[in-house]
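Peer 1: This is the structure alone, sequence omitted:
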């Protein structure tokens, strides 16, 4: 029996306009659930300009910079981990991000406040923390 060939080019690549549209749609939906302000959203996207931010809000098919895709990818991982951890109450998953947390690396601040330092590594730290909690 012949092996099933998998063509890695079957779906959209991460550097395509379609991938950008999907990523931005996810991002803005998540931001609504988290209750983030425009300034917070701009920071999480990498301190993008107002012009760029509002261009993204229209969620056109747009090729996103690698840094922006990386940030959104980490946010997707955070959302997934929280959805698993709080599988019985998705509302708590959305609230967790804004609540103070005494665990390292947060040291009393919320995960959102921690991520708003603006560096990709800060968002990655939250994802790694949650992946550790999740197991």
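Peer 2: Okay, I see it. What you see is a predicted model, and the numbers here were worked out from it, not measured in a lab.
Peer 1: alpha carbons only for contacts and neighbour counts from here, please
Peer 2: Fine.
Peer 1: quick one: buried residues of stretch 20-30?
Peer 2: Neighbour counts over stretch 20-30 (16 or more other Cα atoms under 10 Å) mark 20-21, 23-25, 27-28, 30 as buried.
Peer 1: What lies in contact with it?
Peer 2: Stretch 20-30 is contacted from outside by 14, 56-57, 59-64, 69, 72-73, 75-76, using Cα atoms under 8 Å, 6 or more residues apart in numbering.
Peer 1: Show me just the buried residues among those.
Peer 2: Neighbour counting by 16+ other Cα under 10 Å classes 56, 59, 62-64, 69, 72-73, 75-76 among the contacts of stretch 20-30 as buried.
Peer 1: Pipe those residues into TSV and attach distance to residue 97 per row.
Peer 2: Listed next are those as TSV, based on distance: Cα to Cα, whole Å:
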residue	distance to residue 97
56	23
59	24
62	28
63	28
64	25
69	20
72	15
73	16
75	11
76	13
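Peer 1: Use this one as the comparison:
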């Protein structure tokens, strides 16, 4: 049975998403404040959420954010080599979505729509579209 079919409990989905997101935040070197803001959580909630015993619930928006960020991470790892794959989100970018700011800042400021725009942008780069 595929993994997706075996995982049915929202608590399991949340735990997996939070664990993966915590790894992405660490790989990108995000501060506590940046990681919390990108996930649309308070800093205190993010501190609790990254622990394995966290039992809080994620909103649909938060789960979509985490999923999109994990997708961004995957695209960066496929498209760029290290260290650029790990630093791309935190480096100033003159691309059309960013206007010289860091992608992480535009993603935090623009919320879910901007996070999804960054994901689409990277998917287009990776796919050549």
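Peer 2: That came in fine, so what should we check first? Remember, predicted model here, so these are calculated numbers, not experimental data.
Peer 1: And the helices in structure 1?
Peer 2: Counting by DSSP state H, one finds helices in structure 1 at the ranges 17-34, 38-44, 50-57, 66-85, 90-96, 111-115, 120-134.
Peer 1: so which of those is the most packed in?
Peer 2: Sort those by mean neighbour count, taking mean count of other Cα atoms under 10 Å, and helix 111-115 sits at the top with a mean of 20.
Peer 1: What span of structure 2 is that helix aligned with?
Peer 2: Here helix 111-115 of structure 1 aligns to structure 2 at residues 103-107, judged by TM-score structural alignment.
Peer 1: Relative to structure 1, what is the average displacement of the matching stretch?
Peer 2: On superposition with structure 1, the mean distance recorded for stretch 103-107 of structure 2 (mean Cα distance after the TM-score superposition for structure 1) is 1.0 Å.
Peer 1: aligned partner of residue 44 of structure 1 in structure 2?
Peer 2: By TM-score structural alignment, residue 44 of structure 1 lines up with residue 38.
Peer 1: er, residue 21 of structure 1 I mean
Peer 2: Per TM-score structural alignment, residue 21 of structure 1 is aligned with residue 15.
Peer 1: circling back: may I see the buried residues of stretch 20-30 of structure 1 arranged in TSV, with distance to residue 81 of structure 1 as well?
Peer 2: Output for the buried residues of stretch 20-30 of structure 1, formatted as TSV (distance: Cα to Cα, whole Å):
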residue	distance to residue 81 of structure 1
20	22
21	23
23	17
24	19
25	19
27	16
28	18
30	14
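Peer 1: Pick the one among these closest to residue 84 of structure 1.
Peer 2: Distance to residue 84 of structure 1 across the buried residues of stretch 20-30 of structure 1 (Cα to Cα) is lowest for residue 30, with 15.6 Å.
Peer 1: Look up how far residue 76 of structure 1 lies from residue 26 of structure 1.
Peer 2: Applying Cα to Cα, to the nearest Å, the value for residue 26 of structure 1 to residue 76 of structure 1 is 8 Å.
Peer 1: Point me to the residue sitting closest to the centre of structure 2.
Peer 2: residue 69 (2.2 Å; Cα atoms, centre = their mean).
Peer 1: Does it touch residue 115 like I think?
Peer 2: Yes: here residue 69 of structure 2 reaches residue 115: they are 7.1 Å apart, a contact under Cα atoms under 8 Å.
Peer 1: returning to what we had before: any chance of the contacts of stretch 20-30 of structure 1 in CSV, with distance to residue 102 of structure 1 too?
Peer 2: Formatted as CSV, the contacts of stretch 20-30 of structure 1 follow (distance: Cα to Cα, whole Å):
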residue, distance to residue 102 of structure 1
14, 36
56, 34
57, 34
59, 36
60, 39
61, 40
62, 39
63, 38
64, 35
69, 29
72, 25
73, 25
75, 21
76, 23
